[in-house]
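Structural data only, the sequence is not supplied:
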């Protein structure tokens, strides 16, 4: 059963509130898992805000599954970083759409609020091993360097913006540690 007000399952909301409390005690950054198509990142931000979390210490994961600029800018306006983090999972959103939305957000001045990643892992057992290279052939650790960066450059994303998204922003996220007073 989903909560009428949030749309989240009550267990999910309970976990988000527990994450917020752990974050406030430890100061470690929060990185979430969302369903961008349902705009769940906004609900996560609301819950974190109710719990007193500084949203600039939160990465809303899987934001790159959305091409809805309005939604993405709402997340940024509230203070969070966007996890443009599923490069290689073209079955969820095609490569061209992922690259285009990052380039568009950079054009709109948002490179300082995005982090790039692939959400890849060294072991994945949700699909049969033989199916993975067919279903997601580019879902690997080299995809950002070999394919994403050149495609972003072709769309006008600068070296400075790439450095911001790949180096500066992750550093800022991890530097902002420390428990809340």
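Nice, I can see it. Remember, it's a predicted structure, so these values are computed and weren't measured experimentally.

C-alpha from now on. contacts and neighbour counts both.
Noted.

what about residue 131, distance to residue 125?
Taken as C-alpha to C-alpha, to the nearest Å, the spacing of residue 131 relative to residue 125 amounts to 11 Å.

pretty sure residue 24 is touching residue 177, no?
No: Residue 24 lies out of contact with residue 177 (C-alpha atoms under 8 Å); the separation is 9.7 Å.

Which parts of this protein are helices?
Counting by DSSP state H, the chain has these helices, from start to end: 10-26, 40-50, 69-77, 95-107, 132-135, 143, 149-154, 159-163, 169-175.

So which other helices or strands are in contact with the fourth one?
Applying 3 or more C-alpha pairs under 8 Å, 6 or more residues apart in numbering; DSSP states H and E, we find helix 95-107 packed against helix 149-154.

one more time with 10 Å
Identification of packing neighbours for helix 95-107 by 3 or more C-alpha pairs under 10 Å, 6 or more residues apart in numbering; DSSP states H and E yields helix 69-77, strand 81-84, strand 114-116, helix 149-154, helix 159-163.

Settle it for me: which of residue 131 and residue 125 has more neighbours?
residue 131 (10 against 7; other C-alpha atoms under 10 Å).

higher neighbour count, residue 24 and residue 177?
residue 24 (20 against 15).

which residues touch the closest residue to residue 161 other than its chain neighbours?
Distances taken as C-alpha to C-alpha, 6 or more residues apart in numbering put residue 111 closest to residue 161, at 5.7 Å, once the chain neighbours are dropped. Applying C-alpha atoms under 10 Å, 6 or more residues apart in numbering, one finds that residue 111 lies in contact with 81-82, 102-105, 157-158, 160-166, 169.

Of those residues, which is the nearest to residue 36?
Of all these, the one with the least separation from residue 36 (C-alpha to C-alpha) is residue 82, at 10.8 Å.

since we're on the nearest residue to that closest one once chain neighbours are set aside, how many residues are nearby?
Taking C-alpha to C-alpha, 6+ apart as the measure, residue 82 lies nearest to residue 114, with 4.7 Å between them; neighbours along the chain are not counted. Neighbourhood size, residue 114 [other C-alpha under 10 Å]: 28.

next, the one to line up against it:
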């Protein structure tokens, strides 16, 4: 397979230089509307304090042994690339950013109207925006997206989400970057996503099915991985009701590694370092929901569960490097 460099906030990196990687995090997610009109909600202690706190938390992540974070904050999730540039100037850690749209159905009215206009002209607005983020860069920042994010929820492939997943597939084929998803494993949503991607000609080894760690159904997880796709156990520390606690998540990964699936697993937290989506009272309910939890607590627990050092290296280093390497269209 012909591979290329990985786009990060600070420029391109060789995939083998990414090191230990968390594949699904949110570094800075702030609504432009709230930042402009209700800044006390977006930045309760001021924007400068929010930047400082995020830098400090990322430094803790780096000090814990993580080298790269994939920030999957996209349109609809209040992406702020200029803030990431400012943050990344102060901490020596790779940040890969995403393009895509976060919604379980229709996107924003702006995107919906622009898509309707584009269709009248024989184009696809979603694809055009995603490809531009990857090829041309985002705004005036010079930062290029290195992965595409798309979403389905418990309702599965709704009319709106189907169009966005198809756009993600087309953009992935055109640019060679991978796809990562938000999925509902309780409805086996990853398989539905993969069926659509396969029908659109996506190489499924370039797809990560997100939130797969929210189930202990190993038959489902193996069915996803048997397509060639990768599963993400990416909510460590986020102990939502009805989802497995850390010991169960660890046990599932150990079981899958013992069955030979270590080459199709990645891990993360889905943590939000600074966001106006949530407030301090909510995040206080999840004290382990921090992107240092995997290197400090989960990795030792995986070792104790029998996961070998080789498999840990596969999950934390080699799998992300393989996924994040851009692949030329038509390469084999």
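In hand now; what should we look at? In this text the structure is predicted, and so the values were computed from the model without any measurement.

TM-score, when you put one on top of the other?
Their TM-score after superposition, calculated using TM-score structural alignment, normalised by the length of structure 1, is reported as 0.92; 176 aligned residues with a C-alpha RMSD of 1.6 Å.

Quick check: which of the helices and strands packed on helix 95-107 of structure 1 is nearest to residue 31 of structure 1?
The nearest among those, by C-alpha to C-alpha, is strand 81-84 at 8.1 Å.

how about that closest one, which residues of structure 2 does it hit?
For strand 81-84 of structure 1, the aligned range in structure 2 is residues 230-233, judged by TM-score structural alignment.

Please apply the same query to stretch 111-121 of structure 1.
Residue correspondence for stretch 111-121 of structure 1 in structure 2, counting by TM-score structural alignment: residues 262-272.

okay, which residue is most central for structure 1?
A centroid search over structure 1 (C-alpha atoms, centre = their mean) returns residue 83, at 1.8 Å, as the residue closest to the centre.

any idea how far residue 17 of structure 1 is from that one?
Separation of residue 83 of structure 1 from residue 17 of structure 1 (C-alpha to C-alpha) stands at 20 Å.

Tell me who's in contact with the aligned partner of residue 244 of structure 2 in structure 1.
Taking TM-score structural alignment for the superposition, residue 244 of structure 2 sits opposite residue 93 in structure 1. With contact taken as C-alpha under 10 Å, 6+ apart, residue 93 of structure 1 is in contact with 64-67, 86-87.

Which one (most neighbours) among those?
The member of the contacts of residue 93 of structure 1 surrounded by the most neighbours (other C-alpha under 10 Å) is residue 87, with 29 neighbours in all.

From residue 123 of structure 1, how far off is it?
Distance, residue 87 of structure 1 to residue 123 of structure 1, using C-alpha to C-alpha: 17 Å.

Leaving out chain neighbours, which residue sits closest to residue 302 of structure 2?
On the basis of C-alpha to C-alpha, 6+ apart, the spatially nearest residue to residue 302 of structure 2 that is not a chain neighbour turns out to be residue 250, at 5.9 Å.

should've said residue 246 of structure 2
Of all residues not flanking residue 246 of structure 2 in the chain, residue 236 sits nearest, at 6.4 Å (C-alpha to C-alpha, 6+ apart).

Would you agree the one you found is in contact with residue 287?
No: applying C-alpha atoms under 10 Å, one finds residue 236 of structure 2 not in contact with residue 287, separated by 11.3 Å.

what's the overlap in contacts for the two?
With C-alpha under 10 Å, 6+ apart applied, the overlap between the contact sets of residue 236 of structure 2 and residue 287 consists of residue 293.

list the contacts for the counterpart of residue 179 of structure 1 in structure 2?
Using TM-score structural alignment as the criterion, the counterpart of residue 179 of structure 1 in structure 2 is residue 329. Contact analysis of residue 329 of structure 2 by C-alpha under 10 Å, 6+ apart lists 2, 172-177.

likewise residue 129 of structure 1?
Counting by C-alpha under 10 Å, 6+ apart, the residues that residue 129 of structure 1 touches are residue 123.

likewise residue 204 of structure 2?
Residues in contact with residue 204 of structure 2, defined by C-alpha under 10 Å, 6+ apart, are 178-179, 194-195, 197-198, 224-230.

go with 6 Å
The contact partners of residue 204 of structure 2, by C-alpha atoms under 6 Å, 6 or more residues apart in numbering, come to 228-229.

Aligned to it, what sits in structure 1?
When the structures are aligned by TM-score structural alignment, the residue of structure 1 matched to residue 204 of structure 2 is residue 55.

what do you get for residue 290 of structure 2?
With TM-score structural alignment as the criterion, residue 290 of structure 2 matches residue 140.

For its match, grab the count of nearby residues.
Residue 140 of structure 1 is surrounded by 17 other residues when neighbours are defined as other C-alpha under 10 Å.

Can you give me the distance of it to residue 103 of structure 1?
Computed as C-alpha to C-alpha, the residue 140 of structure 1 to residue 103 of structure 1 distance reads 21 Å.

how close does residue 62 of structure 1 get to residue 8 of structure 1?
If you go by C-alpha to C-alpha, the gap between residue 62 of structure 1 and residue 8 of structure 1 works out to 17 Å.

which one of those two has more residues nearby?
Just comparing residue 62 of structure 1 and residue 8: by other C-alpha under 10 Å the higher neighbour count belongs to residue 62, 24 against 16.

OK, contacts around that one?
With contact set as C-alpha under 6 Å, 6+ apart, residue 62 of structure 1 has these partners: 34, 83-85.

try 10 Å
31-37, 41, 82-87, 117-119.

And for residue 175 of structure 2?
Contacts of residue 175 of structure 2 by C-alpha under 10 Å, 6+ apart are 130-132, 134-135, 146-147, 326-329.

Let's see the PyMOL selection covering just the buried ones among those residues.
Selecting the buried subset of the contacts of residue 175 of structure 2 in PyMOL, with 16 or more other C-alpha atoms under 10 Å as the burial test, is done by:
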select buried, resi 130+131+132+134+146+147+326+327+328
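
Which of the contacts of residue 175 of structure 2 sits closest to residue 63 of structure 2?
Nearest to residue 63 of structure 2 out of these is residue 146 (C-alpha to C-alpha; 24.1 Å).
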